[in-house]
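[1] Below is the structure, and that's it, no one-letter string:
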């Protein structure tokens, strides 16, 4: 597979804009950032279409989840958003819906009160109770009563998948291709719980590579977001698609560095995205409220 590293452009150092605004000062060495940059409020750019964040493997109710949630709320205060992609394992250990207060409603109370909408998919832990049905029906996860679904925000269409081993693949895959082919939005973002490319405990998924990457390339999917691996990882553009793991929503595991990896870190964190007509700007943000990775996803590969 042709890994087109140059198709994923790095943001350079951004100076301070106006009095009171912090700049983003990043120094890179061998794909790692040496000086972390604090989150800064930025003037809204005229061509900003959408701002959203993603996080996964959250549902512990423990201090790690609360620390990430606090960073998400701080980022919202500086750069308001109203959408969170919640990429599975929403309730540990067995998807018990009676824990929803402890592992969702209380940790994200500040964001929920501000009207931030969470769009969830099911992880492997979530299906251990009634095959995930209680979560599918839970209003706060906005799953439309379905295991896989699509929704649109401005010029971005999102496609939520059930990537579990017991998913109804015979129906889901034709549905995905049909919905991708029907989409008239310039931006297409797919999310599911399990990774396609990853450098952690589970690694890449050859079957998913065979199944999904041709569809993503055919229909111009620019971004796939997932969890399952408890780390942050951003790939190079692979045939026009960037694969981004934000599984450090409550705990972490070790991560390596593969040929496709642009940046990886074993960090409690979430990812923030700003969508523009020609690009998506991505930032990874840790519990110290600082940016430790950033890059640009172009709307089309060169």
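    In hand now; what should we look at? Keep in mind that this is a model prediction, so the values were computed, not measured. Numbers count the residues shown, from 1 in each chain.

[2] C-alpha from now on. contacts and neighbour counts both.
    Noted.

[3] what about residue 133, which SS state?
    helix (DSSP: H, G, I helix; E, B strand; the rest coil).

[4] Please give me every residue in contact with residue 274.
    Going by CA atoms under 8 Å, 6 or more residues apart in numbering, residue 274 touches 48-52, 280-282.

[5] Reformat those into CSV and put secondary structure and distance to residue 122 next to each item.
    Compiled in CSV, these are given as follows (DSSP: H, G, I helix; E, B strand; the rest coil; distance: CA to CA, whole Å):
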residue, secondary structure, distance to residue 122
48, coil, 30
49, coil, 27
50, strand, 24
51, strand, 23
52, strand, 19
280, strand, 25
281, strand, 26
282, strand, 24
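
[6] And here is the other one:
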């Protein structure tokens, strides 16, 4: 019955302006060269020969990302990828000493992977899950991973072990031999939930039926429920349109995968959800991930629902039944203004934006919003009047990233700005690397680190922007990879301007401020002629010019002000150019012919622990095109 409903929805959506839109923590980014697809699943192989995405088409949700191999404990890299047929892609590479061939073969419900190498003794396969809080099960030769709207089973018959060590890892020392080659093989199968996968593999010995209801005794469909025995997951299943749900295994409790929903009670075969009667936005619609031809419209509501978007008169249906929605609007024209409306039930909210493409444009920079939502509202209202193309946030968006309610405060107070000006953020120390940060935002182009969003870069006209995570410890593997990625990215760009953003500033006129990466990154910034660096963390404004690089600290977005500049801790550095404390402020960058002009605008000032509105210019400065010939 569930498949019939989805078929109807797909047929209906074909009658309006619609598209295939994948919504995992990492989106499905179709590599036109290397894609395998059938009526059930779609897989994309990256230019590096590794599996980038595996998605279930019905739910439009990614299963995994960032898959890689080691052979005999050495990492495998690929140099050649070949489309063998509509159902098979081969990648050719080496682990440094041995040639390796990997074959990806599409199956009806997933992917069969074979790894060949001469006299190989051990294969380790790693991949990271693409979701907020996945649940793992181990059963016989099967490993099941349940995500928000998709489950996948990894069948690795000869695997000796499976465990999580930053990524999900399978190890096998039992290859089969094909001529002179060792062959390792495994399958990844995708379905709605773990219960469906177990049923598909004939692993169910019995099923218990329950009904999912709301407080008015109405059935609730498409809700994924976890059966628990104590704190241990036993099974995961999804209710059908009648609210019916089936479990296998003995449990004594239930929980929901959706963090916005709560179970009121359960008894006598009924699971009652405490669903609100009236639908409302938990996160009002906002924009992120702007480029020349697409943007993401994101929002969250208090009860599961589908949604409809109208963009310049075109209707776009988002049939994913959920509280969280991230809808990619693509196939847009560059340098074009768009007006839109988000409709969820009877809720309606306007959005508007302009796609990138102009060489002349305006952008905004601010940071450290954190605690004072009324201050954040003031500054966002003023920034919304700037008619900027996008806004950059230098980190510490919220007081504590793992606290879900704080993200609602951030998006709702910033709604006047974020509904018209796409936001591209930096992760700060107060985000605590929380998964909600990664759920909430999409960069214009995927980068590296967690969910490929921890650091990233993108181009807008003549400017190359680089976003880094300075909360990573320098002398760690992650710190090494980020610095390696940074230098590679700096070396590659030929744009006239390079602007780098990360949270912790390298320099301050207030004593006792230090920062990891300062020596390594500053050396790279000088070597590759970075134009400007923007930071937050310190809750005032400062500007420095050192070794040809402009450093700007802007941390006046709403967090409690720091007054170190007016204390005995102050010691002005010889390369300091400007400083001001106690101001609610933001930076406007205007990209023009021959320069980028910056104006630092104050819209509030704190005196005697009271904020009063002001309209002052704290600073102005320019940066000029890089000299790439010397």
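    Arrived safely, thanks for sending. Note that this is a predicted model, so its numbers are computed, not measured.

[7] Same check for the contacts of residue 274 of structure 1, but in structure 2.
    On the basis of both residues aligned by TM-score structural alignment, their matches' CA atoms under 8 Å, what survives of these in structure 2 is 49-52, 280-282.

[8] how far away is the residue nearest to the spatial centre of structure 2 from residue 285 of structure 2?
    Nearest residue to the geometric centre of structure 2 (CA atoms, centre = their mean): residue 438, 3.7 Å. Look at residue 438 of structure 2 and residue 285 of structure 2: by CA to CA, to the nearest Å, they are 17 Å apart.

[9] same deal with residue 443 of structure 2?
    For residue 443 of structure 2 relative to residue 285 of structure 2 (CA to CA), the value is 17 Å.

[10] Selecting buried members of the kept ones among the contacts of residue 274 of structure 1 in PyMOL, what would you type?
    In PyMOL, a selection of the buried entries from these looks like this (16 or more other CA atoms under 10 Å):
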select buried, resi 50+51+52+280+281+282
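
[11] Tell me the one of the kept ones among the contacts of residue 274 of structure 1 nearest residue 297 of structure 1?
    residue 280 (5.0 Å; CA to CA).

[12] Which parts of the stretch 301-450 of structure 2 are helices?
    373-383, 404-413, 415-418, 435-440 (DSSP state H, counting those that start in this stretch).

[13] Can you tell me which helices and strands the shortest one packs against?
    Read it as helix 415-418 of structure 2. If contacts are counted by 3 or more CA pairs under 8 Å, 6 or more residues apart in numbering; DSSP states H and E, helix 415-418 of structure 2 sits against strand 281-288, helix 373-383.

[14] need the helices for structure 2, in chain order.
    Here structure 2 has its helices, by DSSP state H, at 2-13, 194-200, 373-383, 404-413, 415-418, 435-440, 477-492, 518-527.

[15] and the fourth one, how far out from the chain's middle?
    Between the centre of helix 404-413 of structure 2 and the centre of its host chain there is 17 Å, according to CA atoms, centre = their mean, to the nearest Å.

[16] buried sites along it?
    406-413.

[17] Export the residues you listed as JSON lines, with columns for distance to residue 281 of structure 2.
    Converted to JSON lines, these look like this (distance: CA to CA, whole Å):
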{"residue": "406", "distance to residue 281 of structure 2": "14"}
{"residue": "407", "distance to residue 281 of structure 2": "12"}
{"residue": "408", "distance to residue 281 of structure 2": "9"}
{"residue": "409", "distance to residue 281 of structure 2": "12"}
{"residue": "410", "distance to residue 281 of structure 2": "13"}
{"residue": "411", "distance to residue 281 of structure 2": "10"}
{"residue": "412", "distance to residue 281 of structure 2": "9"}
{"residue": "413", "distance to residue 281 of structure 2": "13"}
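
[18] Of these, which is the nearest to residue 152 of structure 2?
    Of all these, residue 407 has the smallest distance to residue 152 of structure 2: 29.4 Å, by CA to CA.
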